[in-house]
Every structure is written in structure tokens, then in C-alpha cells.
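*Asks:* here are the coordinates; sequence isn't available:
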């Protein structure tokens, strides 16, 4: 797909980190970008910076997602691009033993459900609501109507201690890529998934220099955290290359995560 001012895009989680870098890269190409995020202050400021539109939205809410798509489409028209970067963590062991008393506890089920609701169902919710709009568009060359990029994680394949919920949510995003691509093939809509490794997002950088240095040392090459602009570059490559479809691609410097 050619990226220019005739194309509209929606980026969930677009106020910071990977989503912000992708939204900025799309805007540089002239694309009209709508930012979906919970962070109103950051989102509105960034949207103004790239001449985009900000929509305050929790992707776990059907009503908020519907309202956000209505607002985005009123401002820019029907999007041909959706990039899903919204997501949360939620670390906890399946069973934990207190060091002082030996008391046992299990993973809080409400936390597990919340991670699944945001990361998995929130992603799929955005996919289906965007895709049904894309399908109504007139096709471009070779019948193309739209492109969707989802964000999983290397945790989908190398889940660490305490990542049962997060890994389950991200592995499911990987697992649904091919069937969704097959579902949408007759509508001319492509979908791909990126599995980022350890990236220098604002949240990661709050961990401190020692943690960041230790994580960087785990990466085979280059020995550093990934940059958000590198994620954005891959997302744009997937969008612009019309033969890229139904794929799950790791972007991780060759890392394979250890148990801890």
C-alpha cells in the first residue's frame, strides 16, 4: 500500500512507546493518523504534534472502541491501516509461596482476565471493527482494501516466570494471525503480527540503568534494547509490501528469553 495523505490510519496505544513511534512514522509519510489511548494528556499533545486526532479509549470497552472509531472516521474518513499496540502486563506466578510463612497463593484470576481482556480481546475487538469498515471501501490495486498490524511479544514463544497471563494473551494473538488472514483474504485485507523483544519504551526505562544494562547484555546482537523506531520501520514495511500477509515476525536482536 502506498502511504500518502489519501490514507487514514488508527494506532492503538499510540500515545507512547511502539505505538507513538509508528504513528509518527506514518504521519511523516502524510498519512492521517488517529491515536487511540487512555493517556489523554500525552495523547492530545502528540496528536496535535502530528496533525492527527486523539481518541480517549480503553480497548477493553466495546462502547469506547465504537465511539473512538466514529470520531476517527469523522475526522479522517475510513481507515485503511490499523496498528494495534495497546496492551498491559500483569506479572504473577501461577502458584506462589511466601518466603516468611510458606503460605501458598495462586495467580489472581481477576488479573488474568484483565490481561486477556485488554491484550487479546481488545486487539481482536479493534481488528473486527476496523476490518468491517475496510471491507466497505473501494479496492485499490490488485483488490487491496486495508492492512492490519498486531503486536504480540517474544513472550508468546519464550514466556518467563510470572508471565502466564501475558504469554497466553500474546500467544493467542500469534495464533489468530493466519486464520484471520484467511478470513479476510476475499475482502482484500492483510494482517501480520510483530513479536518485539526488549524495547526501550518509557515504561522499560523506569526500571533504571542497572536493569536496562543487564537486559541489554542478554541480547546476542546488537547488545542493546530495541528502539521504537525499529518497530515502526518493520510495521511500515509490512504495510507497504503488498505480499506480506499472514506472518508472525520476531524483532528481538536474536534473543531467546531465559526462564527468569
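*Replies:* That came in fine, so what should we check first? Not measured: the values here are computed from a predicted model. Residues are numbered from 1 along each chain as shown.
*Asks:* Only C-alpha atoms from now on, for both contacts and neighbour counts.
*Replies:* OK.
*Asks:* Please, where are all the helices along the stretch 151-260 of the chain?
*Replies:* Secondary structure of the stretch 151-260 of the chain by DSSP state H, counting those that start in this stretch: the helices cover 155-158, 164-184, 202-205, 209-218, 228-240.
*Asks:* Distance to residue 41 for those helices - can I get that in a markdown table?
*Replies:* A markdown table is the format used below for the helices of the stretch 151-260 of the chain (distance: least, Cα to Cα, whole Å):
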| stretch | distance to residue 41 |
| --- | --- |
| helix 155-158 | 30 |
| helix 164-184 | 27 |
| helix 202-205 | 15 |
| helix 209-218 | 27 |
| helix 228-240 | 20 |
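*Asks:* ok, second structure coming up, stack it against the first:
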């Protein structure tokens, strides 16, 4: 689809993979709605891109009313600019390691489990469902082909290679993987494609707290390249998904061929 002159909504857009996606889409001629809970980082992204091409909307994706407020504001902005929404990149996500039962014999805290599911799964679905009325009502489908836009979800290789302590995180990312196809089938009549990207180990805030020993272990099982992925490499794939009409209804592992070991 054509990126130039369309608006793309990126949750988790103030840092990591989301931030790189905002910068890449804007460079390609798109407008970006930066959704994030961190107002300071979000404002930095908008300052870098310019207020004409980017707007920040503070959002807690686990709260329906927060998404609703941002959705309404995005609709006003796109009407003002005349740049209709072209896609959604649901990159907001959290993860906190915890085993189903710890070394003290204590079971997993369901509050923590619920929080991860609320952000990673419910937040993704809620964001999409609230923005889709704008996307399905796009008045100028691309090149008269009827394509209105693209929804890109973010899973993880933890959906396939979950490690000890990733019960909640793997469950949430597995859910994203599983909803890709039904979402594709729901949206196909509207000219909207759906693709999920499942990143491996990337250099972001979520992996920045890993210890030296864990990093060394991971490097031993990496195929090629033997390094963490760069956020701009994720953003590059987003750009390819947006532009390649045959990419639909699939989950793409972006991991350099790594298969996570059972222990680190």
C-alpha cells in the first residue's frame, strides 16, 4: 500500500521497536500517531519528527477509556490534515519473568498474570477494534484496488520457544499469534490485511536488563547474525509488510534463526 500521505497509529511508539517504526514510517512519507504511556519519551519522538508529521497521544492500552480518548483525537487530527488512517502497528507490550511456582513454593501471582494479559492481549484487541471503524471507512482505497490498510500485530518467539518464567508472557504472545488468522478473515472483506511479526532477541528496554551470563548463553545458540536485532531492522520489516500486498494472514519470525533453549 502507499505510505505517503497516510496516517499510521503505533502503540508503544515512544521507545524500542515502536519508536523505530515511527521514525521509519515518517521518513517514508507517512504521518504517525505516537501512542504511549511515557509522555516524556513520546514528546521527544514528536519533536524529532516535527509536529506536522507526528502527534503524541498518552495512552494506557489496558484501559478502554484511554484508548477511546486517543481514538477520538486521532480522528480529529486526520480530518484536519486530510491524511486518512492507513494502518495500525500494535507494538505496546510488557513482560515480567515469573515461574508458575517459585523456589519458595509460592504460586504465580494472578495479578501480575492479569496485568500482562491486559496490556499484551486485551490492549492489542481493544486498540484494533476501536480504530477499525476509521480504517474500514477510508474513502480512498489504494490505487483503486480496494486496499484500505494494514494491521500489524507484535508477537514474540516466546510464543513458540517459551522459557522458564515466561508462562504469562508466552501465553500473551501465543494469543496474538493465534488471533492473526481469524482477524485476517474478519477484515479481508474490508480490504485490510493483517500480519504478525514475532521478534527474537532485540536491543530494546525489555531485553536491556538481561544479565551478562544470559546474553553470553543466547549468543551461543544464535545462528546468524550472532547479535541482538536492531529496532530499525524490525521497522524495515514493517515497511515491507505495508508495501507487499501478498503478505497477509501470516506470522513472521524475525529472529536470525535462533531457537530459544530450555534454560539460560
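*Replies:* Right, received. Where do you want to start? Everything numeric here is computed off the predicted structure, so don't read it as measured data.
*Asks:* rewinding a little: could you point out which of the helices of the stretch 151-260 of the first structure sits nearest residue 127 of the first structure?
*Replies:* For residue 127 of the first structure, the closest of the helices of the stretch 151-260 of the first structure is helix 164-184, at 9.2 Å, according to Cα to Cα.
*Asks:* residue range for the closest one in the second structure?
*Replies:* Helix 164-184 of the first structure corresponds to residues 167-187 in the second structure, going by TM-score structural alignment.
*Asks:* Just give me the neighbour total for whichever residue in the first structure pairs up with residue 233 of the second structure.
*Replies:* The equivalent of residue 233 of the second structure in the first structure is residue 230 (alignment by TM-score structural alignment). A count of nearby residues for residue 230 of the first structure, using other Cα atoms under 10 Å, gives 16.
*Asks:* Look up how far residue 108 of the first structure lies from residue 230 of the first structure.
*Replies:* Going from residue 230 of the first structure to residue 108 of the first structure by Cα to Cα, to the nearest Å gives 35 Å.
*Asks:* The spatially most central residue of the first structure and residue 221 of the first structure, how far apart?
*Replies:* Nearest to the geometric centre of the first structure sits residue 85, at 2.2 Å (Cα atoms, centre = their mean). According to Cα to Cα, residue 85 of the first structure and residue 221 of the first structure sit 25 Å apart.
*Asks:* Could you tell me how many residues sit around residue 90 of the first structure?
*Replies:* Residue 90 of the first structure: 15 neighbours (other Cα under 10 Å).
*Asks:* Tell me the secondary structure at it.
*Replies:* coil (DSSP: H, G, I helix; E, B strand; the rest coil).
*Asks:* Tell me which residues touch the corresponding residue of the second structure for it, please.
*Replies:* The alignment partner of residue 90 of the first structure in the second structure, by TM-score structural alignment, is residue 96. Residues in contact with residue 96 of the second structure (Cα atoms under 8 Å, 6 or more residues apart in numbering) are 116, 166, 169.
*Asks:* Helix 231-243 and the lengthiest strand in the second structure, what's the angle between them?
*Replies:* Ranked by residue count under DSSP state E, the longest strand found in the second structure is strand 192-199. Here strand 192-199 of the second structure points in a direction 160 degrees away from that of helix 231-243 (axes from the mean of the first three to the mean of the last three Cα atoms, to 10 degrees).
*Asks:* how far apart are strand 192-199 of the second structure and its match in the first structure?
*Replies:* Once fitted to the first structure, strand 192-199 of the second structure is off its aligned match by 0.4 Å on average (mean Cα distance after the TM-score superposition for the first structure).
*Asks:* Show me the contact partners of that strand.
*Replies:* Around strand 192-199 of the second structure, the neighbours that count as contacts under Cα under 8 Å, 6+ apart are 136, 147-157, 176-177, 180-181, 183-184, 187, 234, 241, 247-255.
*Asks:* what's the answer for stretch 231-238 of the first structure, then?
*Replies:* Stretch 231-238 of the first structure is contacted from outside by 18-19, 21-22, 25-26, 149, 192, 194, 196, 244-245, 251, using Cα under 8 Å, 6+ apart.
*Asks:* which of these sit farthest apart?
*Replies:* 21 and 245, at 22.1 Å, using Cα to Cα across those.
*Asks:* PyMOL command for the buried members of the contacts of strand 192-199 of the second structure?
*Replies:* With 16 or more other Cα atoms under 10 Å as the criterion, this PyMOL line picks the buried residues out of those:
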select buried, resi 136+147+148+149+150+151+152+153+154+155+156+157+176+177+180+181+183+184+187+234+241+247+248+249+251+252+253+254+255
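*Asks:* Could you list the buried residues of stretch 35-49 of the first structure?
*Replies:* Buried, per 16+ other Cα under 10 Å, within stretch 35-49 of the first structure: 35, 36, 37, 38, 39, 43, 44, 46, 47.
*Asks:* Which positions within stretch 129-144 of the second structure qualify as buried?
*Replies:* Residues of stretch 129-144 of the second structure classed as buried by neighbour count (16+ other Cα under 10 Å): 130, 131, 132, 134, 135, 136, 138, 141, 142.
*Asks:* Just put those residues in CSV and tack on distance to residue 122 of the second structure and secondary structure.
*Replies:* Shown next, in CSV, are these (distance: Cα to Cα, whole Å; DSSP: H, G, I helix; E, B strand; the rest coil):
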residue, distance to residue 122 of the second structure, secondary structure
130, 12, helix
131, 14, helix
132, 15, helix
134, 20, helix
135, 20, helix
136, 21, helix
138, 25, coil
141, 29, coil
142, 30, strand
